[in-house]
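S.K.: Got a predicted model here, sequence first, then my questions.
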Amino acid sequence: MITRLETGPRMSKIVKHNGTAYLCGQVGAGDSVAEQTRDCLGRVDALLQEAGSSREQMLQVIIWLSSMEDFAEMNAVWDAWVPEGHAPARACGEARLARLGLKVEVIVTAAY
């Protein structure tokens, strides 16, 4: 069975199937990559909770940065957020994000 949460005409914020929760890409508010990353990860926390999951159950995370020059600043926030011993498989790359001013987008897959 597939369960879709917060579904709109274009996407669902969460899709659950067979013990796995797929979250839509999350972006955050703020001027710096650190501010946007903190806000974005707060949104991820809320979606994980809604999905019946948690940071400790993340399987894979894909992070897009508008500039790889922000890699260290984003990682400083990320490293403080990920529970010790529960780091997911992760990829990070550079991409043009959906709108001007966005610096980071995070896509999470987690068990529930």
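M.R.: Received, thanks.
S.K.: Please count neighbours and contacts with C-alpha atoms only from this point.
M.R.: Noted.
S.K.: what's the neighbour count on residue 13?
M.R.: Close neighbours of residue 13, defined as other C-alpha atoms under 10 Å, add up to 17.
S.K.: In addition, the following structure is provided for comparison:
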Amino acid sequence: MSTITRHHVGPRMSQIVTHNGTVYLAGQVGKPTDDVAQQTKSCLEQIDTLLAEAGSDKTRMLQVVIWLADMSDFAAMNAVWDTWVPEGHTPARATGEAKLATPDHLVEFIVTAAQN
């Protein structure tokens, strides 16, 4: 039986789950008082930190699902994303609009990656 490892376990979720060389991150959100660009930046910084802790990095991302509270923020989010994601290592990606945990959260990233 393969091992499932959980990090930063809380009552509702774990921030990182690894299984069979795959890293699953919980949805990452930014500070609710920030604009979408700053929320995106802080989400991506958190993703870098969590992937490193799990033995991975952004070049190993397999899939990213992005939820925006308002699709009119798509260009502003992408402007930050495009400077962060390594050329030649873009993951499979989907972006949609959804109500997030609070009205002040403007973007959420859900990442799946391979371990190094």
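M.R.: Thanks, I have it. Given the structure is predicted, the values throughout are model-derived calculations rather than measurements.
S.K.: what does residue 30 of structure 2 align to in structure 1?
M.R.: Aligned counterpart of residue 30 of structure 2 in structure 1: residue 28 (TM-score structural alignment).
S.K.: Surely that match touches residue 44?
M.R.: No. Look at residue 28 of structure 1 against residue 44 with C-alpha atoms under 8 Å: they stay out of range, at 10.0 Å.
S.K.: Tell me which stretches of structure 1 form helices.
M.R.: Under the criterion DSSP state H, helices of structure 1 are mapped to 33-50, 71-81.
S.K.: Identify, out of the ones you listed, the most deeply packed stretch.
M.R.: Across the helices of structure 1, averaging neighbours per residue (mean count of other C-alpha atoms under 10 Å) puts helix 33-50 on top, at a mean of 19.
S.K.: How many residues are close by residue 89 of structure 1?
M.R.: The local packing of residue 89 of structure 1 (other C-alpha under 10 Å) involves 11 other residues.
S.K.: Please name the residues that touch it.
M.R.: By C-alpha atoms under 8 Å, 6 or more residues apart in numbering, the residues touching residue 89 of structure 1 are 59-61.
S.K.: out of those, which ones does structure 2 keep as well?
M.R.: Retained in structure 2: 59-61, out of the contacts of residue 89 of structure 1 (criterion both residues aligned by TM-score structural alignment, their matches' C-alpha atoms under 8 Å).
S.K.: Just put these in a markdown table and tack on distance to residue 16 of structure 1 and neighbour count.
M.R.: Below are these laid out as a markdown table (distance: C-alpha to C-alpha, whole Å; neighbours: other C-alpha atoms under 10 Å):
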| residue | distance to residue 16 of structure 1 | neighbour count |
| --- | --- | --- |
| 59 | 14 | 18 |
| 60 | 15 | 16 |
| 61 | 16 | 18 |
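S.K.: Output the residues you listed in JSON lines; the columns should cover distance to residue 21 of structure 1.
M.R.: Output for these, formatted as JSON lines (distance: C-alpha to C-alpha, whole Å):
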{"residue": "59", "distance to residue 21 of structure 1": "10"}
{"residue": "60", "distance to residue 21 of structure 1": "11"}
{"residue": "61", "distance to residue 21 of structure 1": "12"}
